[in-house]
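Peer 1: Sharing a sequence plus its predicted fold:
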Amino acid sequence: MATEDENHYINLCKNPIRFEPVSRANNVFFDDANKQVFAVRSGGAMGVVMKGPEEKAMISFRMEDRGDIISIKFSCDKKILAAQRSIKTVEFLNFQEDMSTDQQEYSQSCKGEATEIRGFVWTNVCEIVFITSTGLEHYQVIPEKRTLKRLKTLSLQINWYFWMANSSLLLISSSTLGNVLHPFQFKQPGIITRLPKFEVDLPVVPKPPKLSLFDRDVLVAVIYEILYIVFLRHPQSASCGAEIVLYQLQKEGPAKKTDILKLDMSGRFAVNVVDNLIMVHHQASKTSVIFDIRLEGKSDGYVTYHHPVLPALGIKPFKLLLPSVNMQAGTDKTEYNCELYSANWIVFQPDIVIDAKLGCLWTLKLNLNLL
């Protein structure tokens, strides 16, 4: 007999992480380095609930409500919480082994009156980097003294950034067009390794020049143990299909363009990398295609061109039990058919899909028997 998943090579995991959905009173944040979802409920003392696929149990605690949170992340050992409430300052809170807090917060402001914090990433257990409008600020956090020590500052014009924790790689976009990318690695405590910068080829350069390469179209991925910068290149006209361009990161020279994946579609896309396969989701057609760069493609001597290994197919439908609107139906739960490829979906690497309005975090599963 055919199995339930036989006609679906991409499935959402059967037991998603459930959290309180986004509402007027509740905000949701995702730390893609630690794979943790934070549901933050404001009003009086700020209530925070943290969950994640790798967590044995949820963690809940309270913080003083001193304004809306912009970003919130634990250090990798979950002993220090960093929360950004303003464009100038990040606040810190120490945690004990039992996940209780000492309730005494401390903070660090960025350098320069006109400087703004665009975001921050934990690079080591007690090290954090502020990505600002004028560069990088690298700090050591000293929790027992409730203070931070500045390790290094790098000046750089920054449009946006992408952080890949597994490879300790921070990718920075600079220049007017945004297509000059600077890779930095933080593999050794206290040390920033600056890799050669490189330029992404844009399909068209606007006049006058303006930001044309956005963070939503770039990600970093490890594919077959090689580090790639993955760039979604949108077509110049509706008659052409979009492409995904792979740049292989080099230690001794600029990243090298190696592969181009032909999508033959245009519109809104999202990309995951699962089991070394590149999975591209297309919202308009509600389908996904898969590429395997190990399979033979057509080469022009410099770049190898690839097509999907299978025709476009949809993710397997998923049902959720949600509180019933009609309480007289004899049950307080009702089955809900999730909207696949929803505009509310946000995709994170390598295999995560989040719907903040539903309050769900899934991991994607591949049915490799079909491939």
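Peer 2: It's in.

Peer 1: contacts and neighbour counts: CA atoms only from here.
Peer 2: Fine.

Peer 1: Strands of the stretch 51-200 of the chain, start to end?
Peer 2: Assigned by DSSP state E, counting those that start in this stretch, the strands in the stretch 51-200 of the chain fall at 59-64, 71-74, 80-84, 89-94, 106-109, 117-124, 127-132, 135-142, 147-155, 160-164, 169-174, 180-185, 193-194, 198-199.

Peer 1: Which among those is found nearest to Tyr247?
Peer 2: When these are compared by Cα to Cα, strand 198-199 sits nearest Tyr247, at 9.6 Å.

Peer 1: Can you pull out the residues in contact with that closest one?
Peer 2: Asn179, Val180, Leu181, His182, Pro254, Ala255 (Cα atoms under 8 Å, 6 or more residues apart in numbering).

Peer 1: want to try CSV for the residues you listed, with neighbour count and distance to Lys14 as columns?
Peer 2: CSV is the format used below for the contacts of strand 198-199 (neighbours: other Cα atoms under 10 Å; distance: Cα to Cα, whole Å):
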residue, neighbour count, distance to Lys14
Asn179, 20, 39
Val180, 16, 41
Leu181, 22, 38
His182, 20, 39
Pro254, 18, 42
Ala255, 23, 38
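
Peer 1: Put this next to the first one:
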Amino acid sequence: MELSHAYIQHPPLRFDIPGALGVMYDDGNKLLLVPAQGCIYSWPAAHHPPESKPAVTKVKEGPVLAVRFALDRKFVSIQRSDYEMEIIDLERNYAFRQRCKQKGERILGFFWSDSPVADLVFVTSGGLEMYAILQSRKGLRLMEVRRQDVSWYVYTHESRMVLLASGMQCKSLAGFQFSAGGLVRLPKFEVTITREGANRKPVLAPEDVRIATMYGRLYCLQTDRAARQLRMYRFYRDAVVPQTSLSLYSTEVAINVVDSTLVIHNTDSGVVLLFDVLSDVSQPLASPLPLTLRGAPSDEKALAPHEKELYGAGWVYLNPDLILDHKHGLLWKVRLDLEAIAASCSDPSALVGFLQRRRAEPQVGRRLTIAALQSMLAERSPLHAVGAALDVVALACASAMKVTSQALSAPSPGPSARITPAHLRLAHARPLGAPPANEATTSAQPVGEHVAASELPRLLSSGFAGPPPQREEEKPPELREGSSTTGVDKGETGEREKGGGKSGYLEGREDGGGNGRAEEDGASGGEGAEEKGRKPSAEAKGKGKVELGASPGPLSEPSQNRRWPTDRPKLSLGEIRPDDPEPSASRPSSSGRVVPPGGPPSLQNSPVWRVLSPVVPPDEVFSQVLRDAPREGSPGALYLAAVLIEHIRSLAAVDLRTPPEVYELLIRLLLQEGRAGQLTALLESKVIEPSVAVAQQLLGEAVDQPDVRSIGLSMLRTLKAHREYVDALLAFGNLTEAMRYVRHQQVEDVIPPASFLERAVTLGNKQLLAAVYRFCVDSIPGFANSPDQRLYLPVLQQQVAAGGEGAPW
């Protein structure tokens, strides 16, 4: 099989319909639509293998310029001409028509919205017209009009954003986002176009502009073919900031976005370039390789000639990851080969970050992440690179655990508990312990959208966006002063508008009239009542500049600020940190339920994020990467010890508990290499977290290291591990100190008297045995009639008789 980073999967979706009037893609419903005379054929574009039989929707015959289904599939809108739209109620079999509000204006396009400001939006040559479906479902009511000269437009349902181009060169762009919180108007901005000749002014074409959503961030991608550059602009609520420019190696390019990865097709040479916006975009993620076809039958005769042709003349590249061959009636889906990318990437630390951000094939991403870490240790990569990779893995795991914990401890008034997706994303996007941000201003996902609690696995499979918020010095200069992540926002030119009603077709509306015509069985009618369910949007002012996007931000490379473990409690797998200082006490959740220590049992017993995300938890990092890492000779052992310290630091930075096996291996390596001084420093600074297991290992392996052994004893005493501390003293023959400790701590009922007596007999000192026996008689209740007394009294009498001395009691 030919190696490739991106490929199209056979079989494609085939839509060869005789008498078709065209082919369209409805990105709001992910449907491929083929209108014909009297009907509309539709296929779901996301299914693989694709469905062979389409769904058929009966409509009236006539010209069809464009068609889209409503987001709830109850209506279908058909553009019949440049001036008129037909809307059909599929449930009631009722149709009505709507013309532009302003005569002489042309309809350039339209789209359905789930925003409270409109159900259906017309993009005309004079701006935007926003309509709501009447409660009677027999007409439209005009909600608002935005006047602006429009040459062409670009819209994607994924971003809920429309860009309107105007001007002689069409390089002036104005953006509007129809989010669930209302209408957001972005400031106008101009893109740069390079002149090809001295007397020729280039005109920006719609195919050279694309709205891309990568890691929840919204970008405008502009292809400057004359300069061979791809310019990226990032959207904020009150600013559009140029981000970077990517060098193109051809004028014949096309763009897809696959799993938040920018895929640039060089159609003349047939190769693909991959860019990750969270990595170094100055160079591709991996070496360029051609696009390939996979899954085709082995018998080439069974494959049609046009199916083998790549980058055909009829290919149209749809947002985000589809290729439409309208000439031959095929729809392809572009996919990434993570294994090929991992084999070609020369930067293992950047590769780990890329793999941890994958939404598709999470198990493959986890396996390749482990392989990349193993390769880094085998090649003894620099510690800063290994530390950066471990930081990414730890941050991804902490984000996954945090979002799962908050989802399971969210308010649940009943069995039909609801969880807000925006809240789940924000929970793992901010640093642990930071206050939650304002969802309405930090996320462009519909704020009012809810899902059932049972849909948590779907949310977890969406990838853990988890980067810490941008530091002030990392933000664009335009956004550093006066920036805020709370409140409604309006900058110098930006504006935020809110709708007055809820999204939906029939909620709280009365019959109202517009300028449309109703049509039923050839008869026309109208609606005359005023609709009160929706109010025109009201303008609201606010402060700050907030980024637009589907989520606050993706998992990015970790900060270089390294810190060691603190005294605050760490999170273990499946644990929610309690609010009270007592770690063993149960606490009530926000819903009133009592959450046992360590988190909800469902999270501990069924960590769904292990299956639905590519994160590698700390125990797997140790068992599959660190435990079996090569450590031949002293340099290898010391290198592995340094890596273990980096692993401890990365877990402490995100408040995750280090597996005890990590401490055990680190102590063993340092003692084997005679680095007792370094081990003592790590213990005293609490880089190695105090525990009974660590103390027992120090006492067991550091027999010839008095300083290390004393630290182990001190650790047991500090942890109040009375039984273990006394056993250690007895093992070293310090019976007198052990008895003094038991009496001082008043733990006589914890330590069995047989431990003291057996050790005294082993030492063969009858005076010491007599002292221990007297201690047991005087201090341990019930010893006089215990089996231990009957067992050791004859032994003591025998030793005294052999020595010719009187009994000491």
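Peer 2: Thanks, I have it. Fair warning: this is a prediction, and the values are worked out from it, not measured in the lab.

Peer 1: what's the TM-score here?
Peer 2: Here the TM-score for the pair of chains, by TM-score structural alignment, normalised by the length of structure 1, is 0.82; 330 aligned residues with a Cα RMSD of 2.4 Å.

Peer 1: re the thing from before, can you redo the strands of the stretch 51-200 of structure 1 as CSV with distance to Ser212 of structure 1?
Peer 2: As requested, the strands of the stretch 51-200 of structure 1 are exported to CSV (distance: least, Cα to Cα, whole Å):
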stretch, distance to Ser212 of structure 1
strand 59-64, 39
strand 71-74, 25
strand 80-84, 28
strand 89-94, 29
strand 106-109, 30
strand 117-124, 19
strand 127-132, 20
strand 135-142, 20
strand 147-155, 22
strand 160-164, 12
strand 169-174, 11
strand 180-185, 11
strand 193-194, 24
strand 198-199, 13
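
Peer 1: equivalent range in structure 2 for stretch 110-124 of structure 1?
Peer 2: Alignment of stretch 110-124 of structure 1 against structure 2: residues 100-114, by TM-score structural alignment.

Peer 1: Please identify the buried residues of the matching stretch?
Peer 2: Cys100, Lys101, Arg106, Ile107, Leu108, Gly109, Phe110, Phe111, Trp112, Ser113, Asp114 (16 or more other Cα atoms under 10 Å).

Peer 1: Can you name the residues that contact the fifth one?
Peer 2: Same thing as Leu108 of structure 2. Contacts of Leu108 of structure 2 (Cα under 8 Å, 6+ apart): Asp82, Phe122, Val123, Thr124, Ser125, Trp152, Tyr153.

Peer 1: wait, the third one sits on Lys101?
Peer 2: This points to Val123 of structure 2. No: if you go by Cα atoms under 8 Å, Val123 of structure 2 and Lys101 don't touch, sitting 11.5 Å apart.

Peer 1: what about the equivalent of Arg294 of structure 1 over in structure 2, how many residues close to it?
Peer 2: Counting by TM-score structural alignment, Arg294 of structure 1 lines up with Leu278 in structure 2. Close neighbours of Leu278 of structure 2, defined as other Cα atoms under 10 Å, add up to 19.

Peer 1: Out of the strands of the stretch 51-200 of structure 1, which gets nearest to Phe269 of structure 1?
Peer 2: strand 160-164 (17.6 Å).

Peer 1: mind checking how far that closest one is from the chain centre?
Peer 2: 8 Å (Cα atoms, centre = their mean, to the nearest Å).

Peer 1: Same check on stretch 363-371 of structure 1?
Peer 2: 21 Å.

Peer 1: and the gap between the corresponding residue of structure 1 for Asp149 of structure 2 and His307 of structure 1?
Peer 2: Using TM-score structural alignment, the equivalent of Asp149 of structure 2 in structure 1 is Gln157. Applying Cα to Cα, to the nearest Å, the value for Gln157 of structure 1 to His307 of structure 1 is 37 Å.

Peer 1: No further queries at this time; thank you.
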